[in-house]
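Chemist: build me a structure from this.
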Amino acid sequence: MKIRRNTPDQLILADTPWFIGIMLIIFIMAFVGPGILLMSTGGENIWFGLIFALGGGGLGFGAFCVFVRRVQVILDRNKDSVLIRRQSVFGYQAVEHKLSNLSHAELESTTSTREGRTSTLYRPVLVLDNGISAGRHPIVEVFTNGSGSHRMVSAVNDWLPARVVDSDTQSA
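Modeler: Model (predicted):
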């Protein structure tokens, strides 16, 4: 994800997976093109070409549907809103929360061990303390190992107003 706008009134985070999308389109065309070419030659090649085009192209299209999702998060002080927009091949979804209910952002992590090596993956989540939608709301659905999740959490926490801490309050 990238920071698209960072002003005192608005923070916009966006993720458009161009690279993955373009690579999957090339993958699809690598199967559909030769498959159509084989079908056009006629004879027994029609079935092989059809299976090649539908099989490879279908797998590529399935991967495109699963992995290519546009995400945009808009934090707006003037509207007191947090808007999370997601768009995929299957449609568009927008969820809105009150900015005043947003406490902070943090990282969720998952750890896996493979062949003796441990790897930790992260995703940024928004934590809402109050309101009807109180809880943890992931910004993106997938966990990644890059530094993007850390940057998003830092950007949101730096942008949010500083919370006033009462130093006279004692806790047991």
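Chemist: every contact and neighbour count from this point should use C-alpha atoms.
Modeler: Noted.
Chemist: for the residue nearest the centre of the chain, which three-state class applies?
Modeler: Centroid-nearest residue in the chain: residue 140, 3.5 Å away (criterion: C-alpha atoms, centre = their mean). What DSSP: H, G, I helix; E, B strand; the rest coil gives for residue 140 is coil.
Chemist: one more to put side by side:
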Amino acid sequence: MKVRESTPDLLVVEYRPVWMGLGLIAFILGFVVFGIAILSDGDTLRGVTVLLLGLVCGGIGFGAFVRRAQAVFHRPEGWVEIRRRSVFGTRKVRHDLSEISRAVVESLSDSARVSLVIDAGESAGTHPITTIYSSGDKQPVADAINDWLTRARAP
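Modeler: Here you go, the predicted model:
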């Protein structure tokens, strides 16, 4: 997760799972090559099984884990929008900037994610920017969001 843009009026925080996507593509291609090799040896049933297994498992993994997430904080219009994009489509959730109390890091074992906290109102609770936990230090991103929120609220 990285800060892509930080100006007094706009903050964009983004998570792009490029390595996860490339790894799953390599997984799928490995099964495809192996399946084609088996097919070329004349074992049709085993070759098709390997091909389908790689395509189905790799496709499910790709759909489940390769999701781009973005949080856009827009001071002039007073909103923050959490955008999540996968092969299945895009989902956007918008909150008033004044509702966001702070950003926190949620940890699970040795992985973490950044979440936005809304203390009161209809949307009260913790709203993760990404749906998955990933490795790496997320505290600098949470600090950047909190610093930007402090500056945006200053008169």
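Chemist: how close are the two chains, by TM-score?
Modeler: TM-score of the superposed chains, computed with TM-score structural alignment, normalised by the length of structure 2, equals 0.89; 153 aligned residues with a C-alpha RMSD of 1.8 Å.
Chemist: could you pull out the helices for structure 1?
Modeler: Taking DSSP state H as the criterion, structure 1 carries its helices at 18-41, 45-67, 148-159.
Chemist: quick one: the first one to structure 2 mean distance?
Modeler: Taken over the aligned residues, the distance from helix 18-41 of structure 1 to structure 2 averages 1.7 Å (mean C-alpha distance after the TM-score superposition for structure 1).
Chemist: which secondary structure elements does that helix contact?
Modeler: Using 3 or more C-alpha pairs under 8 Å, 6 or more residues apart in numbering; DSSP states H and E, the elements in contact with helix 18-41 of structure 1 are helix 45-67.
Chemist: in stretch 30-37 of structure 1, what counts as buried?
Modeler: 30, 31, 32, 35, 36 (16 or more other C-alpha atoms under 10 Å).
Chemist: report the two of the residues you listed separated the most.
Modeler: Greatest spacing in those, by C-alpha to C-alpha: 30 and 36 (10.6 Å).
Chemist: chain neighbours aside, what residue packs nearest to residue 94 of structure 2?
Modeler: residue 81 (4.3 Å; C-alpha to C-alpha, 6 or more residues apart in numbering).
Chemist: again, but for residue 100 of structure 2
Modeler: Of all residues not flanking residue 100 of structure 2 in the chain, residue 118 sits nearest, at 4.9 Å (C-alpha to C-alpha, 6+ apart).
Chemist: related to what we said a few turns ago, dump the buried residues of stretch 30-37 of structure 1 into TSV; add distance to residue 56 of structure 1 as well.
Modeler: As requested, the buried residues of stretch 30-37 of structure 1 are arranged in TSV below (distance: C-alpha to C-alpha, whole Å):
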residue	distance to residue 56 of structure 1
30	8
31	5
32	7
35	9
36	12
